[in-house]
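[1] Quick one, what's the 3D model for this:
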Amino acid sequence: MNYTMIIEQGEAAWWGYIPDAPGCAIGGETLAELLVVAPDVLAAHLEGCAPPAPRTLAEILADPEVAENLDGSELFAPVAYDAAEVATV
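    Predicted coordinates:
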């Protein structure tokens, strides 16, 4: 399954967060690095938990809590997550 990551460019790095995995923040010096590390960071974040159902991009953008923090400069990328590869309690 894929989760949507919202990506922002900072002054010295790229930052991403996954609205469907609260608290899951990801950073990278470059956009390429951010995209490479995102699946591992997401898997570590969800380890030991039942993964939440991912929403579509349209559903995420319709979420008022997400929409109020967007300024139009963000990028969006899918982040692959394989629940079979992550241990849950």
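[2] contacts, neighbours, all on C-alpha from now
    Noted.
[3] list the contacts for the spatially most central residue of the chain?
    Nearest to the geometric centre of the chain sits Ile18, at 2.7 Å (C-alpha atoms, centre = their mean). Taking C-alpha atoms under 8 Å, 6 or more residues apart in numbering, we find Ile18 in contact with Tyr3, Thr4, Met5, Ile6, Cys24, Ala25.
[4] In this structure, mark out all the strands, start to finish.
    Counting by DSSP state E, one finds strands in the chain at the ranges 2-9, 14-17, 25-28, 75-80.
[5] Proceed likewise with the subsequent sequence, for comparison:
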Amino acid sequence: MKFLVIVEEGPKSFGAYVPDLPGCVAVGATRSEVVALIQEAIEFHLEGMRADGKPMPQPNSSATSVEVEVA
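    Model prediction:
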């Protein structure tokens, strides 16, 4: 399964979250660290859902970029 992961750069760290998995978040010192941590967090999140007998969510979020002119 592939989930959309949003990575945000803060003043001193990076954060990541998964729109299709509310509460699934990670924080790391670098972009590569936060990507590795969010992958682990997704796996852990899905394992917990499976253990609780909850249905597996289907990824349905997507992203796009738009270009705007700033005067």
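[6] Need the TM-score from the superposition.
    Comparing the two superposed chains by TM-score structural alignment, normalised by the length of the second structure, the resulting TM-score equals 0.72, with 59 aligned residues with a C-alpha RMSD of 1.6 Å.
[7] In a markdown table: the contacts of Ile18 of the first structure, plus distance to Leu31 of the first structure and neighbour count.
    Converted to a markdown table, the contacts of Ile18 of the first structure look like this (distance: C-alpha to C-alpha, whole Å; neighbours: other C-alpha atoms under 10 Å):
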| residue | distance to Leu31 of the first structure | neighbour count |
| --- | --- | --- |
| Tyr3 | 17 | 22 |
| Thr4 | 15 | 21 |
| Met5 | 12 | 26 |
| Ile6 | 12 | 21 |
| Cys24 | 17 | 18 |
| Ala25 | 14 | 18 |
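[8] measure stretch 8-22 of the second structure end to end?
    Using C-alpha to C-alpha, to the nearest Å, one end of stretch 8-22 of the second structure lies 16 Å from the other.
[9] Check the offset of it from the chain's centre.
    Stretch 8-22 of the second structure has its C-alpha centroid displaced from the chain centroid by 7 Å (C-alpha atoms, centre = their mean, to the nearest Å).
[10] circling back to that earlier point, can you lay out the strands of the first structure as CSV showing distance to Ala44 of the first structure?
    Listed next are the strands of the first structure as CSV, based on distance: least, C-alpha to C-alpha, whole Å:
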stretch, distance to Ala44 of the first structure
strand 2-9, 14
strand 14-17, 14
strand 25-28, 11
strand 75-80, 13
